[in-house]
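Participant: structural data only, the sequence is not supplied:
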């Protein structure tokens, strides 16, 4: 069983083994898309195939749309050469369910794969052709937050820019020359106000090139004219880990031959298949200038910008990200290496469940299109316990100092703004207290461990360096230098009336081996 078999005619074993196949005419869709492209996507990684491309697959299967998506890769060209073209742009989506079962679906919505750089002359010529097509509606991105960056040196390269936003701006210039045709640039990356990151990059290149005399001022006006070019926000949420050995083994047992991992020279982990969690959300600001593919038929929620922003705040400040951080801090100290294993720990599960439902929910931002209680329920009951998801608290704990102000500080501020009683907060202070033990790098058994990389780790760990894990009294006055840091916690925790409470919890967490478990159990049980 190989992916390309489905173009030649297949036997009954595909259906017998639970493989869902495309329900549309693949060649007809490819021909229509080549002639009149509507959607091109930059970023050929796993999240694209597991989510946007899979959404479009559902739309095509419905019979209510007839155009596929073209994918372009501007960073790691080996992905195109090794994970797309040998399989005729087909892939297998393996949905990892919390029950321990999997669903398998052949995705055929990707009609072409291109390397986005002028050094690949045929591919670049095709990109120019796509960008000058009046039918083009959407240029989308999953290139990670770093992918939207630009540098003075790259701006100076003009049309030979190497960064993604420079290449896209060069292609937009071709669209401008073809008649200032309308189009929408749609980020689908997991970062706040992502459309503004696309906009900032395009504006920077366009303005610099106009200054250098490479493009007319009218081009700058074109990319800034929101009747022509728009940059909507979106909120995306779906986990797509690296190809997993357990999944490979299951596919091998089926007789599915395209089951191996591909590691590129740029250390991208990919494969002919993508394994991903079952839960997914994509909410997009509905601000398009030339129409758009009907992705709502595949589950995308379209809304106003304010609603997209509220969904993001619900996720980041209440219903997902704070739970992740709480689990990472205590999981590292209690010796866990898998998030799914932590969910079998009654104290940790109790911590995040009660923190979310009891302490954060009173101030949650309700976006309307998604119910916060339903969202957090899916996190607790399907997403975090999923045995297939090889996510580790050590990974999630990376850069914790950069996350605390949003994930907990915003909830504390909301309590202040609403005039709620700060004494109602118990478990959120417990998480912040745990941070002072975590950055000391001593686990609950008294053994040293390496905290995850963090730009402030050395500075903050130096503050708690005088503290010892031992029974008996010791001086915790050093904590004032930590918990008064607005840059870390979003507020001065003493000024809001939580500093002393947290100090007391820290003292309990440092009271000898086993103190982390004892303190965690005490406060979770009482709550």
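Facilitator: Sure thing, it's come through. Remember, predicted model here, so these are calculated numbers, not experimental data. Numbering: from 1, shown residues only.
Participant: rest of the way, CA atoms for contacts and neighbours
Facilitator: Noted.
Participant: these two touch, right, residue 231 and residue 183?
Facilitator: No - look at residue 231 against residue 183 with CA atoms under 8 Å: they stay out of range, at 9.4 Å.
Participant: out of the two, which sits in the busier spot?
Facilitator: For residue 231 against residue 183, the residue with the higher neighbour count under other CA atoms under 10 Å is residue 183, and the figures read 29 against 26.
Participant: got the contact list for that one?
Facilitator: Shown in contact with residue 183 (CA atoms under 8 Å, 6 or more residues apart in numbering): 136, 137, 138, 139, 228, 229, 230, 288, 289, 290.
Participant: what number of residues lie near the third one?
Facilitator: If you count neighbours by other CA under 10 Å, residue 138 ends up with 26.
Participant: so who does it touch?
Facilitator: Contacts of residue 138 were listed using CA under 8 Å, 6+ apart, and they are 38, 39, 40, 183, 184, 185, 186, 292.
Participant: the first one too?
Facilitator: With CA under 8 Å, 6+ apart as the criterion, the residues that contact residue 136 are 36, 37, 38, 39, 40, 130, 183, 290.
Participant: those residues in helices, which ones?
Facilitator: residue 130 (DSSP state H).
Participant: make CSV out of the contacts of residue 136 and add distance to residue 367.
Facilitator: As requested, the contacts of residue 136 are exported to CSV (distance: CA to CA, whole Å):
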residue, distance to residue 367
36, 36
37, 33
38, 30
39, 28
40, 29
130, 36
183, 27
290, 27
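Participant: which of the contacts of residue 136 count as buried?
Facilitator: With neighbours counted using 16 or more other CA atoms under 10 Å, the contacts of residue 136 contain these buried positions: 37, 38, 39, 40, 130, 183, 290.
Participant: next one for the comparison:
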């Protein structure tokens, strides 16, 4: 079987969209699964739908990566977008042709090629996803390094080279999963300007570059590792593809910038779900409190009720009903965006959780649930309580379910975590910070009243004493007893 290439596709009579040659307009730091299923997909669609006519040069951000595989396949790969939309099973695929090549800047020749792209008249964008640890200032980086070890150091080298070549400023789209990713990258670049004693003229030129903070949202399980599944996909496609990528069909890219930026970017013209907004913060709140908050809000109780994966929960009217009541009645009223926008996003959550292609385990969601409940659910809980002057039923139950999950028939405390027993006899491991696991282990013989009081007044856990919230201690204790006596599913049903 032939390797995926433009020649192979021509031989097979491939009928899908392809763009074989185009100017290299994007310099992309990161060649992994997420960026190829997200950013490169959007630009591929912009090429097809809006005549963007641009290619991305991928930069391998660390010493080892996919450079060889990408160049062997001429930048081509098959992307599967799978999931559920309004209850309808979606299984789409397309060959992505928005990538021209990949460079490894730790190779001397490729470093020079990267700098050639940096000084090109065609270049318009820098895009990145170098993980949460990527946007970090490292003072050991030097201007003359080839390349600088840190990602912001590399960006400063590229911008300086472009400035010295007399070229136009760039639009920089940061996709790392940290708050204010674009602002943080710009801050690091400014630190290098100071540290390397670069000119005021260069600093002023950098001010004309547009550093955009962005919010990315698409679940990307990534490459197919099972040899049998991979072989079946290759056979169905008629070519060998070592870069097959898989993502969910849902996707949205929120980009912070001025109103004029929307007309500069190629996505609006292509009719894509890429939005330019003045402030990305409320959209991050929407994602964290609705999507992530839904996971944390029902997953622990659902696991205690005997469920193991997210999709099965969406086929149970009690668990699904609990999640939807929590989102629509308790979370959405606390958020600042338009009601219609929030309700549409929440409605899509059910489809995303019902993805027939992803077996998302509830136990994987349960990792570090203390900090997750504090970050994802507690803000909605507190704002609802303050706004309505009463407790939100489902969010309060989710707190009781969290306590039940961490304390259910504790067997032992070991290096692996805290071993607990589910009602059906299955032993599961609670994973969290050591001090949290020690806390629950120390309270394994406490009464419900004692345990709830100890949890709620633990300021280290929540950043405040939650026993100050009127009626919370008594209500959580009542819910915890209900979970113990009637089971978690009956407790969820009680909320409905």
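Facilitator: Perfect, I can see it now. Only a predicted model underlies this, so the values are computations on that prediction, with no experimental measurement involved.
Participant: so whatever residue of structure 1 lines up with residue 347 of structure 2: helix, strand or coil?
Facilitator: When the structures are aligned by TM-score structural alignment, the residue of structure 1 matched to residue 347 of structure 2 is residue 377. Applying DSSP: H, G, I helix; E, B strand; the rest coil to residue 377 of structure 1 yields a three-state assignment of helix.
Participant: center of structure 2 - which residue?
Facilitator: Centrality entry for structure 2: nearest residue to the mean C-alpha point is residue 217, 5.5 Å, by CA atoms, centre = their mean.
Participant: against residue 522 of structure 1, how distant is the residue mapped onto that residue from structure 1?
Facilitator: For residue 217 of structure 2, the equivalent position in structure 1 is taken to be residue 237, counting by TM-score structural alignment. According to CA to CA, to the nearest Å, residue 237 of structure 1 stands 33 Å off from residue 522 of structure 1.
Participant: what is the burial count for the match of residue 347 of structure 2?
Facilitator: Residue 377 of structure 1 is flanked by 16 other residues according to other CA under 10 Å.
Participant: can you check the one 10 residues further on too?
Facilitator: One way to gauge burial is a neighbour count; for residue 387 of structure 1, by other CA under 10 Å, it gives 20.
Participant: can you tell me the closest non-neighbouring residue to it?
Facilitator: The shortest distance from residue 387 of structure 1 to any residue that is not its chain neighbour, by CA to CA, 6 or more residues apart in numbering, is 5.7 Å, and that residue is residue 340.
Participant: same check, this time on residue 440 of structure 2
Facilitator: On the basis of CA to CA, 6+ apart, the spatially nearest residue to residue 440 of structure 2 that is not a chain neighbour turns out to be residue 407, at 6.3 Å.
Participant: also residue 490 of structure 2?
Facilitator: For residue 490 of structure 2, the nearest residue in space outside its immediate sequence neighbours is residue 483; the separation is 7.4 Å by CA to CA, 6+ apart.
Participant: what do we get in structure 1 for the one you found?
Facilitator: Structural alignment places residue 483 of structure 2 opposite residue 509 in structure 1 (criterion: TM-score structural alignment).
Participant: how close does its match get to residue 516 of structure 1?
Facilitator: Taken as CA to CA, the spacing of residue 509 of structure 1 relative to residue 516 of structure 1 amounts to 5 Å.
Participant: which one's more surrounded, those two?
Facilitator: For the pair residue 509 of structure 1 and residue 516, the greater number of neighbours falls to residue 509 (26 against 23), based on other CA under 10 Å.
Participant: which residues touch the more buried one?
Facilitator: Taking CA under 8 Å, 6+ apart as the contact definition, residue 509 of structure 1 lies against 433, 434, 437, 515, 516, 519.
Participant: I'd assumed the last one was in a helix, is it?
Facilitator: Yes - counting by three-state DSSP, residue 519 of structure 1 is located in a helix.
Participant: mean per-residue distance, whichever strand or helix holds residue 212 of structure 2 to structure 1?
Facilitator: Counting by DSSP states H and E, the element that carries residue 212 of structure 2 is strand 210-217. For strand 210-217 of structure 2, the mean distance to aligned residues of structure 1 following superposition is 1.5 Å (mean CA distance after the TM-score superposition for structure 1).
Participant: contacts for that strand, please.
Facilitator: Everything outside strand 210-217 of structure 2 that qualifies as a contact, by CA under 8 Å, 6+ apart, is 169-175, 177, 180-183, 185-186, 251-257, 280, 283-284.
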